Every structure is written in C-alpha cells, then in structure tokens.
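>>> Sequence first, predicted coordinates after that:
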Amino acid sequence: MGVVSETASSVRRGRPLRFAAALLVLLALIGYVVVQYVTGGGPPRCVVRTAEDGGSSYELSAEQADNAATISAVGTTRGMPQRAVTIALATALQESALRNIEHGDRDSLGLFQQRPSQGWGTPEQILDPVYAAGKFYDHLAEVPGYSRLPLTVAAQRVQRSGFPQAYAKHEPDATLLAAALTGRAAATLTCESRDGGRAGDPAKLRSELVRAFGSDVLPRGGAGRGSPGAQDTTELAVPVPSTAEAERAGAPRRGWELAHWAVARADTLRISEVSYGGRVWSAAESGKGWRKEPAGAAGSGADESSGAGTSGDGTADQGTGDVRIRLAQ
C-alpha cells in the first residue's frame, strides 16, 4: 500500500514538470513563428521571371543566385554566347544544385563537381566559383558546334557524367536564368535581402566586379565613374557604353547584366540598392522587385515617358547610363 501511495505521489510531482516542459516548448515555437514573420521567414530567396506578364518563373535561394551570377559573368566576359551560359547553368543545377559544395562522388567538388584527380585543378581552385566556371567554359569551347547541339549532349561532352540525360530537366530554368543574367531580359531577376546589421565593403565589391567581369569593368583607377580615387565610397557607378556606342556595344544588355549581377549578389556583398534604365531595386523594398525610378533621379538612364521596360521580343530596350550600386552602411 505504501508503495502505491509513493508512486501516486511521484506521478503528481511529475505533472508540473511535464507541464512546464510543454509550456517552454510552446513558447519557443511561438517565438520562432514571430521571428519568421518579422524577418520574412527563412533564408533570402530570389525569383527570375520571363519578360512577358503571366509567363513562367523560377525561384532559387540567394546562394544559388549568387553562384549563377558568377557563372554567367565569367562566361560573357570570355565572349561566350548566351547558349553557353545556359549550358553551364543547367550543368551546375544538376551537379550541385548551384551550391559550392565540398563533397561529391569520389573526389568531386564544387559547382560542377570537378575532380582534382582528373586534372580540373587543385581542391582550392575548384572551390573558387570563378575558376570552376572558367574551366567549364574552357572545355565547352573545345566541343565543336556546341551551341547547335542538344543541351544534354553539349554538357555531357564536358562532364562525362553517368547520367547524361539528367541535364535536360534543368534547361527551362537555366534558360530563364541565362536571359536575365546576360542582360537580354531586363528587370526580370529580383532577390530578397536581409539587413543583418552589417555594412558593405567597397573594396570587396570592386574586387568581385573585377574578378567576374575583368579589369575593364571599373575604369579610372577602379573607383567607378564620377568618383576617381574614392576607394571607400559606399556608392559605385559602373559605366555602361554611351548612347553613341550603344547600338554597337549592346549597352542596355550590358547594363542589365551588371544590374542583375549586383542584385543576385546583394545578400553576400551587402548591397542595399541597384538602379539602371529607369528602374531601381532596393533591399528595403525587395518584395516589390524592380520599381520605376522617380523622374530626374540620378543615374536613372532612361526617359520615363518612353515606357522603360522590354521590347516585344523580351530584349532590353532601356536607355544607357551608369549602373549605380549602393552598399549598406
């Protein structure tokens, strides 16, 4: 009888403890939900859409967009066509889901799962997205007529994968990404960005621009137009060919290539605002995507009355001007 009473007493004492534990779990869950609501929930996301209303779209993480922007920039800087960028992006989507991973089959590494033992480079080199993308394009350029081949065939000639048909399922998403990141489709890529309380580093921004696009991207000592020597400025104006050169050099397309690159890398580089062609993207209002810039705003580069946007075939038709990139402070 005494044993039964003692057991009942233990059960009664245990109930408050279980209740307290359950309450703590509930409070933690409520706190998590509140934080997710306030911050927008989860890691930053990016969306790329077709230029036409009601067209298809593709959502990816900020990390994936960051890597995709690097792959595209390395390709165009080498003079590779948009088809090459599409092939590279589809390959990276299949091999690593556009994540710079430090593992894989056997000694495979990085965005393209390249193998040091097969002569692709050292592990450190392969894990550098700029290097890895460059090596992929080096091999792709050696494939005769690659731009006319089916994507799976072109990718397989480079990768020698055990699952060559797997690249095909990524072609629609890679095509959308390539159109935006090469600048062919204007104002079609937008990303979320978290404040995080961190300021952007002007030197890092300039360094990353040069690594991706080459030394010619920042003339006048690397400071950007209108700010010679201002190496610590938090706003960078990246020159785009003038109106007189636009038809020959494809200025609007080049401008949107740079602008989309900056938005795709905004979370990593702590970019707070990007403007070009009469449109502006800001981290504070990233949910609104590319908004029309107020008339007369510095660096708008487009006449608002001309209906800045895209032409009927989806190509960029905005006026020329600087791509203005502002860092978080």
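Received it, and whenever you're ready, just let me know what you need. Numbering: from 1, shown residues only.
>>> From now on I want contacts and neighbour counts done on CA atoms only, so please keep to that.
Fine.
>>> helix, strand or coil for residue 240?
What DSSP: H, G, I helix; E, B strand; the rest coil gives for residue 240 is coil.
>>> who's in contact with it?
Residues counted as contacts of residue 240 (C-alpha atoms under 8 Å, 6 or more residues apart in numbering) are 251, 252, 254, 255, 320, 321, 322, 323.
>>> Next: residue 258.
So residue 258 contacts 183, 323 (C-alpha under 8 Å, 6+ apart).
>>> residue contacts, the residue most central in space within the chain?
Centroid-nearest residue in the chain, with C-alpha atoms, centre = their mean: residue 65, separated by 2.4 Å. Residue 65 makes contact with 46, 98, 264, 265 under the criterion C-alpha under 8 Å, 6+ apart.
>>> Using ChimeraX, define a selection of the buried residues within those.
To isolate the buried subset of these in ChimeraX, counting by 16 or more other C-alpha atoms under 10 Å, use the following:
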select :46,98,264,265
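>>> and the comparison structure, right after this:
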Amino acid sequence: MRVRFSRGVITIVVVVVVLAVGVSVGLYHLLKRAPRLAVQPEAYCTAVTPDGTIGLDIEQARISATIAAVAARRRLPERAVVIAYATALQESKLSNLDYGDRDSVGVFQQRESQGWGRKKQLMDPVYATNKFFAALVKVKNYRKLPLAEAAQAVQRSAGGYAYAPHEGDAKILAAAFTGRVPKAVHCWYPSAKTPPPQPKTAEARKQLARALGSTAITSKKRGWLVAAWSVAHAEQYAISRVGYSGVTWSNDLELEGWQAGGKAGDRRVELS
C-alpha cells in the first residue's frame, strides 16, 4: 500500500532540510573566518628536509639546536651530530631529564658516578653535549663506524643496539639544525599576553654564544644554524620574528614555514 503525503507535509520537510543545510553552511564559514575562536594547539616545532619531516616539542627543539651549536663550536662533522641525536633520542627522547636509571640524568643520561660530572653540570645541555662530543672524538674511526657502535663506545649502555633505529630521524635533525638545509626549522608558541613581552634579544645572543662561541656569521650554513637556534628558542626569549637571507620566520599560527621578505642579509640574523 502506498503512503501519500499531503503538499503541506512535503513543504514542511523541504523547509526543515533547507534550514538545516543553511545552518551547517553558515556555521562552517563562521568557524573558517574565526579560527582564533577555536582552541589553540600547544607550542610545537617541525624540522623539514628533503629526507623527511619530524615534529618536536619546544624542549626537544631547543636541545636539538644546542647540540648542533656545540658541534659547530668544536668544528665537528655532521656525522658526529647524527650520532649525538640518535643517542639523545634513545636515552631521553631529546629531553633534559632530572631522573633515570640509578644516577643517570640529562639529555644523554650521563652518570655522576661514572665521572661525567656533577648532577648540576649534567643537567646543563651545553655541558652535557660537550662531554659527549669529547668522548666521541676519542673513539677511533667513529665517522666510519656503524652508528650504534660509535654511540655505544661512548655510552657503554646495557643495550647499545637500541641507538641504530634512530639514525633516520637523527639525519633529518642534523640536516635541519646544522644549517645545511635552509629554512628547515619552524616553531609556533601561544602569545596571548597583552601587551606582549619585549623580546630578550641580548640574552638570547648571550646564551647562543655559550654553545656556539662566536656568533659571527661566516657562512650561509652558519647563518642558518643561528637562525634555527633562534627560532627554537623564540618562546624562551619572547622573540616573534627571525630574519635571515631575505626570508622571515614569524610566530604566526596561520603561516607555515619561512616567508619571503625581511631586511637581514647573509651576514646577520635579525631578531625582534
């Protein structure tokens, strides 16, 4: 038996459907035009190179930048940086931990009882990285050894095989933070304070010098290392813009990566 609806019922159904579609479309466009009304994400960083992309939290990015800066100060090859990153990823996930197995602490989980230094020193990523590299360069032919063997020769851990799986990610981080790949590091952090804090550029440069030594830009690669370090530490020093070599990073959630523009040339990294 067929069920027939009157014109009035059909009209009401059509009106309801049209209204529902209209409300949905209107709500979509409202949200699209007002993205700031949505809950903002937590601070984050990315390292993007031809070999891949890695997402980092702010602490991981700062430590990655510090490791690259210390390596540059010591004039070490990128292979040393890769080994350091793989080791730190396994030991602490690139975090400055104040705990670990027995008395292990810090980025590389170094132990005071094994002569690496005092706990307070080991909790300083610059100091800990210098100690790691000082031990690494004493490993014969470390550049040619499989990564796990080189890392294990320094760490002497219970499971030296565990460093190898991190080699791919370590290579991406090394390419980005050493400055070999330009415009590779991008970060964002929430800055809802009114008025916004004044950038602490002098303090930022002072802390960069602790890891890097001279902050003079002597090559484009070094310039991009300084730029990457500055972006990774932008939240810490209230920096909202970093300019280098004709492009600018801005702390803007709606922008992805570095944008064309800016006064800074190849001999200066501009912070503001």
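Ah, there it is. Keep in mind it's a predicted model, so treat the numbers as computed, not measured.
>>> what's the TM-score here?
The pair, once superposed, lands on a TM-score of 0.82 when counted by TM-score structural alignment, normalised by the length of the second structure; 236 aligned residues with a C-alpha RMSD of 1.9 Å.
>>> before we move on, the earlier item: any idea how far residue 262 of the first structure is from the residue nearest to the centre of the first structure?
10 Å (C-alpha to C-alpha, to the nearest Å).
>>> One more: residue 155 of the first structure?
Computed as C-alpha to C-alpha, the residue 155 of the first structure to residue 262 of the first structure distance reads 27 Å.
>>> Could you give the number of residues near whatever residue of the second structure lines up with residue 59 of the first structure?
Using TM-score structural alignment, the partner of residue 59 of the first structure in the second structure is residue 55. Residue 55 of the second structure: 14 surrounding residues under other C-alpha atoms under 10 Å.
>>> Show me what counts as buried in the strand or helix carrying residue 64 of the first structure.
Assessed by DSSP states H and E, residue 64 of the first structure sits inside helix 62-77. Buried residues in helix 62-77 of the first structure, counted by 16+ other C-alpha under 10 Å: 62-76.
>>> likewise stretch 38-53 of the first structure?
Residues 44, 45, 46, 47, 48, 49, 50, 51 are the ones in stretch 38-53 of the first structure that count as buried (16+ other C-alpha under 10 Å).
>>> which secondary structure elements does the helix ranked longest in the first structure contact?
Across the first structure, the longest stretch assigned as helix under DSSP state H is helix 2-39. On a contact count with 3 or more C-alpha pairs under 8 Å, 6 or more residues apart in numbering; DSSP states H and E, helix 2-39 of the first structure meets no helix or strand.
>>> State the next helix or strand along the chain beyond that helix.
strand 45-49.
>>> those strands in the stretch 201-329 of the first structure, which residues are they?
235-238, 271-276, 279-282, 291-292, 323-327 (DSSP state E, counting those that start in this stretch).
>>> Can you tell me which of these is most buried?
strand 271-276 (a mean of 28; mean count of other C-alpha atoms under 10 Å).
>>> What span of the second structure is that one aligned with?
With TM-score structural alignment as the criterion, strand 271-276 of the first structure aligns to 239-244.
>>> that older thread, not counting residues beside it along the chain, what's closest to the match of residue 59 of the first structure?
In this structure, residue 55 of the second structure finds its nearest non-sequential neighbour in residue 46, 4.5 Å apart by C-alpha to C-alpha, 6 or more residues apart in numbering.
>>> What distance do you get for that neighbour to residue 128 of the second structure?
Counting by C-alpha to C-alpha, the gap from residue 46 of the second structure to residue 128 of the second structure is 24 Å.
>>> where exactly do the helices run in the second structure?
Ranges of helices in the second structure, per DSSP H, are 7-33, 58-73, 78-92, 119-122, 125-136, 147-155, 167-177, 201-212, 220-232.
>>> mean distance, the fourth one to its aligned residues in the first structure?
For helix 119-122 of the second structure, the mean distance from the matching residues in the first structure following superposition reads 0.3 Å, by mean C-alpha distance after the TM-score superposition for the first structure.
>>> what's that helix in contact with?
With C-alpha under 8 Å, 6+ apart, helix 119-122 of the second structure has contacts from 105, 106, 110, 111, 112, 116, 127, 128.
>>> Can you point out the buried residues in it?
Quick answer for helix 119-122 of the second structure (16+ other C-alpha under 10 Å): 119, 122.
>>> what range in the first structure does it sit on?
Under TM-score structural alignment, the match for helix 119-122 of the second structure is residues 123-126.
>>> ok now the matching stretch, how far from the chain's centre?
How far stretch 123-126 of the first structure lies from its chain's middle: 21 Å, per C-alpha atoms, centre = their mean, to the nearest Å.
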